[in-house]
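# Fold the following for me, if possible:
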Amino acid sequence: MRVVVADDAVLLREGLVRLLGENGFEVVAAVGDGPSFVDAVLANRPDVSIVDVRMPPSHTDEGLRAAVEARRLVSGTPILVLSQYVEVSYADDLLADRRGGVGYLLKDRVAEIGEFVDAVRRVAAGGTALDPEVVAQLMIRRRRDPLATLTPRELQVLQSMATGMSNAAIARTLVVTDGAVEKHVKNIFTKLGLPPDDDQHRRVMAVLTYLSR
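Modelled structure (predicted):
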């Protein structure tokens, strides 16, 4: 099973490479930043990737953003995220396509090698491996934030709506078709719980929801 590893901490990265090798995995690339991770996934098309959330340059959420980008560029590529923290926004994005092949584990919960290896294999097979704290945080976010279920593109469309843009103007700005924007707008209305009515009224309500965050 071919694996890409991404972690800026050299000791941890090399430790993962050794651990995986001892358990029958082939590490095809080991990198230390988000862009290199995306490049490695594109170049190697691994069976599964393991990525840390916080990497250079800002050490905030570069790894998780890179994971989302890798899933976008290589559709459904299995990814297991390791972190000391729960980054809810991008964790939601990573899980948004509902295709499986995703894991998010907190480092201090990975106490046993056998459990970790099982999680890697499960994600590679298209399953999920989610830390209970990640699940809890995602559920809290969904209960509190009506925008949490929107995709990054839908948020872009809603943000453009908030500036007063028409669908045609949004399409030109985002370089997509009018039909694509219409689909995003309908999805926004559905996810925000705005039932069919006068479209302009729903548009105003959606914008008010966005501005009230």
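# alpha carbons only for contacts and neighbour counts from here, please
OK.
# tell me the contacts of L94?
L94 makes contact with A67, V68, R71, V102 under the criterion C-alpha atoms under 8 Å, 6 or more residues apart in numbering.
# Counting neighbours, what do you get for V48?
Residues lying near V48 (other C-alpha atoms under 10 Å) number 26.
# my guess is it contacts V120, does it?
Yes - using C-alpha atoms under 8 Å, V48 makes contact with V120 at a distance of 7.4 Å.
# Common neighbours of those two, please.
Common neighbours of V48 and V120 (criterion: C-alpha under 8 Å, 6+ apart): L80.
# Please give the structure of this sequence too, so both can be compared:
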Amino acid sequence: MRESLRAVLGEDQPIVREGIAAILRASGIDVVAAVDELVRAAEEHDPDVVITDIRIPPRLEADGLDAVRKIRAARPETAVIVLSQFLDASYALDLVGDDPSGVGYLLKEKVASPQILIDAVQRVVARDSALDPDVISALLGRQRPQNPLETLTPKERQVLALMAEGHSNTGISQQLFVSVAAVERHVTGIFTKLGLSQSASGTHRRVLAVLRYLGQ
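As a prediction, this is how the structure comes out:
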């Protein structure tokens, strides 16, 4: 077993790159590479997580997003976090695809708080998701009307929103100041109202619930 998490970092701005690397190292995360060739670096260094800006060379367009899609396809066990300077819900949907586990999408301005980035790394490595709340709000605006989500109570919607951000039931209870048992009841209600079969595993139903929430 590795003594520390290993990260590959993709960021073309030296100051930002060194700042992110310093945050990671201060938390005991080993930054094994800080490069533009993310796919090759993932093959060579076998990282636990790849963290990249959306816009990296050579085109400075969506090359980072393209790279993590390839990494997820070839190495599904590798967690990924995409950092974006601008809110773009279509990029987030493209990244999540049909499985949000092990995926993070954060606005760069939030990474100024080191704990947000470290929490996101821990979530995605644990196969949860870490989606920026502002991204969640934008994705909600894309939902079609008249769907089962409209039957959820306000508290159930709060719980589902926190599920989408990658929180466990314990984490949700701490956020909402309620008991874990109360969260579990809300989660069960969410599954029932969204028609998610009890024959599926709890983890699978959480993923499906989050995808419904994101408008998939």
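# residue ranges of the helices in the second structure, please?
Taking DSSP state H as the test, the helices found in the second structure are 14-26, 38-45, 63-74, 89-96, 114-125, 133-140, 154-164, 169-176, 180-193, 202-213.
# Next, format the contacts of L94 of the first structure as JSON lines and append neighbour count and distance to L138 of the first structure.
Converted to JSON lines, these look like this (neighbours: other C-alpha atoms under 10 Å; distance: C-alpha to C-alpha, whole Å):
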{"residue": "A67", "neighbour count": "33", "distance to L138 of the first structure": "18"}
{"residue": "V68", "neighbour count": "23", "distance to L138 of the first structure": "16"}
{"residue": "R71", "neighbour count": "20", "distance to L138 of the first structure": "19"}
{"residue": "V102", "neighbour count": "30", "distance to L138 of the first structure": "14"}
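# and the spatially most central residue of the second structure, what does it touch?
Compute the mean C-alpha point of the second structure, and by C-alpha atoms, centre = their mean the closest residue is G104, 2.3 Å away. Counting by C-alpha under 8 Å, 6+ apart, G104 of the second structure makes contact with V80, I81, V82, A120, V121, V124, S129, A130, L131, D132.
# Please tell me how far E18 of the second structure sits from A67 of the second structure.
E18 of the second structure is 21 Å from A67 of the second structure, where distance means C-alpha to C-alpha, to the nearest Å.
# neighbour count winner among those two?
A side-by-side neighbour count of E18 of the second structure and A67, using other C-alpha under 10 Å, places A67 first with 22 against 14.
# Quick check: that one vs S90 of the second structure, distance?
Applying C-alpha to C-alpha, the value for A67 of the second structure to S90 of the second structure is 16 Å.
# wait, V121 of the second structure sits on D48?
No - contact between V121 of the second structure and D48 fails when scored by C-alpha under 8 Å: they sit 9.4 Å apart.
# Look at those two and report which has more neighbours.
Here V121 of the second structure and D48 are compared on neighbour count by other C-alpha under 10 Å; more neighbours surround V121, at 29 against 21.
# that older thread, out of the contacts of G104 of the second structure, name the ones that lie in strands.
Applying DSSP state E to the contacts of G104 of the second structure, the entries found in strands are V80, I81, V82, A130, L131.
# What about the last one, how many residues nearby?
What that stands for is L131 of the second structure. L131 of the second structure - counted by other C-alpha under 10 Å - has 26 other residues nearby.
# now the third one
When neighbours are defined as other C-alpha under 10 Å, V82 of the second structure has 24 of them.
# Look up how far N167 of the first structure lies from L158 of the first structure.
L158 of the first structure sits 10 Å away from N167 of the first structure when distances are taken as C-alpha to C-alpha.
# Give me the more crowded residue out of these two.
Set side by side, L158 of the first structure and N167 show more neighbours around L158, with 25 against 20, by other C-alpha under 10 Å.
# Aligned counterpart of the more buried one in the second structure, please.
Taking TM-score structural alignment as the criterion, L158 of the first structure has no aligned counterpart in the second structure.
# how many neighbours does the spatially closest residue to L65 of the second structure that is not a sequence neighbour have?
Ranked by C-alpha to C-alpha, 6 or more residues apart in numbering and with sequence neighbours excluded, the top spatial neighbour of L65 of the second structure is I54, at 5.3 Å. When counting by other C-alpha under 10 Å, one arrives at 25 neighbours for I54 of the second structure.
# which residues touch I54 of the second structure?
I54 of the second structure makes contacts with E61, A62, D63, G64, L65, V82, L83, S84, as judged by C-alpha under 8 Å, 6+ apart.
# Top of these by number of neighbours, please.
Neighbour counts for those were taken using other C-alpha under 10 Å; the highest belongs to G64, with 28 neighbours.
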